[in-house]
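J.: Fold the following for me, if possible:
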Amino acid sequence: MSHSDDGTPDAPSNAAAFEVVVVGAGPAGLSAALNLARARRRTLLVDSNRPRNAATLHSHGFITRDGTSPLELRRLAREEFEGYPGATFHAGLVESIERADGGFVLTARGVRGSADLSATARTVIVATGLVESLPCIPSIRAWYGTDLHSCIECDGYEKADEALALIGESDDLAERALIVSQWSDDLIVFTNGSTAISPRDEAGLAARGIRVERRGIVDVVGEQGRMTGVLLADGETIARAAGFVRPDWSPAIGFLDGLGIALDGEGLIAVDAAGRSSVPGLYAAGDSTAPGPGQLIVAAGQGAQVAAVLNRDLLGSLAVEPSLAVEPSLD
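T.: Reported below is the predicted structural model:
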């Protein structure tokens, strides 16, 4: 790609031009893209089809769609988006976004048979969410999305009154245990040999009937397609029917490395209350910006809010230059 004298890239001559590029077709990105298409903005939605919730069979808490597959929600939302004039979807993995004259240049590698893409846009919304790493337990993915889940608010109701495990090594484990206990009074927290829970927090959990198990975990075991327990390093298996796991999360934003965008203490995109980042014209929504409940409806709401702000920003200001202002009549 050629660059101008000031170092910013020139727009490729074959690049498609848009007012907005939305990167990521999760609930935040789909909601933002739909609302921008309805605002008659030329909108490009780019997604690599690698959703974090691909293992989840049912999503919950999304009004009118409670229990629907997350993949079905994605399909329906994309179909709605593409039904509007000016709406374009591209299956691709975004590799870079750079500043260009008056906006940005995006390059994406095509996936699922799509061609590679170059596009220019006045503005960008990043809604790529998080990449999760589960604890290093051999069979944990075999139960993930069915008997084990990461979002307590999403799946707690379905695990009510079961013998539950909470597995993790993070410093918010005690807080998460309190939330899980709302659905079951038979809960054991497994720290897998870590110091994730302090003695003080352990005492507080014990007062609520929540046991902390500090021994290392060998595996999560089961039979006939159902989880039955947690096998510990000393050979004991503690019976558990289901539970929750606390992954490590990191943002999927490597394609922004060349922009010098400000990040917060968690490595997420720092934004103001309206979703504006430190880079003018670049916005972010959903889990790329701040930790919180991992519910689809929350992310969708954030996407709609950022879309509304971006649309207003594109309209510009109504301020009138003083030299052109009309003096009020004294008559």
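J.: switch to C-alpha atoms for all contacts and neighbour counts from now on
T.: Noted.
J.: And the helices in the stretch 201-331 of the chain?
T.: Per DSSP state H, counting those that start in this stretch, the stretch 201-331 of the chain carries helices over the ranges 296-315.
J.: Who are the contact partners of the spatially most central residue of the chain?
T.: Geometric centre of the chain, nearest residue: Gly129, 2.6 Å, by CA atoms, centre = their mean. Neighbour list for Gly129: Gly24, Gly26, Pro251, Ala252, Gly286, Asp287, Ser288 [criterion: CA atoms under 8 Å, 6 or more residues apart in numbering].
J.: ok, the closest residue to Pro70 other than its chain neighbours - contacts?
T.: Spatial nearest neighbour of Pro70, chain neighbours left out: Ser59 (5.6 Å); criterion: CA to CA, 6 or more residues apart in numbering. Contacts for Ser59 (CA under 8 Å, 6+ apart) come out as Asp66, Gly67, Thr68, Ser69, Pro70, Cys154, Asp155, Leu296.
J.: could you redo the last one with a cut-off of 6 Å?
T.: Gly67, Thr68, Ser69, Pro70 (CA atoms under 6 Å, 6 or more residues apart in numbering).
J.: The last one and Val111, how far apart?
T.: Spelled out, that is Pro70. 20 Å (CA to CA, to the nearest Å).
J.: out of these two, which sits in the busier spot?
T.: Neighbour count, other CA atoms under 10 Å: between Pro70 and Val111, Pro70 has more, with 22 against 15.
J.: distance of that one from Ala25?
T.: Noted for Pro70: a distance of 12 Å to Ala25, by CA to CA.
J.: now Ala304
T.: Using CA to CA, we find Ala304 at a distance of 13 Å from Ala25.
J.: and for comparison, fold this next one:
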Amino acid sequence: MTGESFEVVVIGGGPAGLSAALNLVRARRRVLVIDSNRPRNAATLKARGFLTRDGIPPLELRRLGRDEVEAYDNGEVAFAQAQSVEFSDAGFHIRAKGVRGSADLDVLAETLVIATGLTETLPDVPSIRAYYGTQLHSCVECDGFEKADAPLALIGETDDLAERALLLTQWSKDLIVFTNQAGTVTADEERTLARLGVQVERRQIDDLTGERGVMTGVRLVDGTEIPRVGGFVRPVWTPSLAFATGLDLDADDDGFLLTDSQGRTSIPGVYAAGESTPPGPQQLIVAAGAGAVVAAAVNRDLIGVATDQDATV
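T.: From the prediction side, this is the model:
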């Protein structure tokens, strides 16, 4: 696809991007969704908490969303990895590399919605990916219910680990926080957790243990094995925005795009939805809602309807 122009190009085909696209095609906008189809939750078997879709596989949710967008004559979805975005007198010039046998893209957009989400770096534990998405998860709100009352591990090396542990006590009191030798849980936080029966284990992790794909424990470098049947990890999240560096968008210290309450970024005509913006609840339904909010703003701005726009934070 070369030389075509769209009113809106959405980069990212997760719940945020597809929700934005669906609402925009219904507003009679010509919309292209560019998606690499490599979501970070691909290993997750079931998505939870999405109204009317509780328990649906995340990849199936995305497929249904794509089908709904493409059911409209003015909606298209292309499997491609965005490479660059440049601003010119003709609009936003977007280049993307085709994936899954799809053609490369070189298109123009009057407006751009960024909904590319995150890449994640898991704690440095050799077998962690073997259990990630089945016994181990990153979203407490999404998967806490299924882990209720089980002996759980919370593994991470970030400063918000104690906060996440407190949240997890809603679902299980049998919880051990593994800091993997990182000093991210303060003494005060440890005392607070101890009052709730939560132990903090500061020794370094050697690996996870299990049989036939079922996690059974956490083994420390000194050989101690602590029985655990699953739990949660705290990855380090990084926005997937390499393609947008040429736009010089305002971002926070961690690289998340700063927007107003309707998703407008620091550059007119560029919007952001979902996990490309500063972290909040990780649930897919929250991302979908953010996409709908952004779609309304895009449509109104294209029409030229006067609104009270929040200043970009």
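J.: Sitting in helices, which of the contacts of Ser59 of structure 1 do you find?
T.: Judged by DSSP state H, helices contain the following of these: Pro70.
J.: The contacts of Ser59 of structure 1: which two are farthest apart?
T.: Using CA to CA, the pair of the contacts of Ser59 of structure 1 lying farthest apart is Gly67 and Pro70, separated by 8.8 Å.
J.: Trace Gly230 of structure 2 over to structure 1, please.
T.: For Gly230 of structure 2, the aligned residue in structure 1 is Ala242 (criterion: TM-score structural alignment).
J.: where does the residue mapped onto Asp124 of structure 2 from structure 1 sit relative to Thr195 of structure 1, distance-wise?
T.: Using TM-score structural alignment as the criterion, the counterpart of Asp124 of structure 2 in structure 1 is Cys136. For Cys136 of structure 1, the distance to Thr195 of structure 1 (CA to CA) stands at 16 Å.
J.: Next: Ala108 of structure 1.
T.: Distance from Ala108 of structure 1 to Thr195 of structure 1, by CA to CA: 42 Å.
J.: which stretches of the stretch 151-300 of structure 2 form strands?
T.: If DSSP state E, counting those that start in this stretch is used as the criterion, the strands of the stretch 151-300 of structure 2 fall at 152-156, 175-178, 199-201, 205-211, 214-220, 225-227, 230-234, 236-239, 270-272.
J.: Enumerate residues external to the fifth one that contact any of its residues.
T.: Strand 214-220 of structure 2 is contacted by residues Gln204, Ile205, Asp206, Asp207, Leu208, Thr209, Gly210, Glu225, Ile226, Pro227, Arg228, Val229 when judged by CA under 6 Å, 6+ apart.
J.: so it aligns onto which residues of structure 1?
T.: Under TM-score structural alignment, the match for strand 214-220 of structure 2 in structure 1 covers residues 226-232.
J.: Just the buried ones out of the contacts of strand 214-220 of structure 2, please.
T.: Gln204, Ile205, Asp206, Asp207, Leu208, Thr209, Gly210, Glu225, Pro227, Arg228, Val229 (16 or more other CA atoms under 10 Å).
J.: Would you mind checking which of the residues you listed is nearest to Ile128 of structure 2?
T.: Of all these, Leu208 has the smallest distance to Ile128 of structure 2: 6.8 Å, by CA to CA.
J.: And the closest residue to the closest one other than its chain neighbours, how far from Trp171 of structure 2?
T.: Distances taken as CA to CA, 6+ apart put Val218 closest to Leu208 of structure 2, at 4.6 Å, once the chain neighbours are dropped. Here the distance between Val218 of structure 2 and Trp171 of structure 2 works out to 20 Å (CA to CA).
J.: got it, and Gln282 of structure 2?
T.: Per CA to CA, Gln282 of structure 2 is found 17 Å from Trp171 of structure 2.
J.: Same question for Arg28 of structure 2.
T.: From Arg28 of structure 2 to Trp171 of structure 2 the distance is 45 Å (CA to CA).
J.: neighbour count winner among these two?
T.: Applying other CA under 10 Å to Arg28 of structure 2 and Trp171 shows that Trp171 carries more neighbours, namely 19 against 14.
J.: Could you check which residue of structure 1 pairs with that one?
T.: In structure 1, Trp171 of structure 2 lands on Trp183 (TM-score structural alignment).
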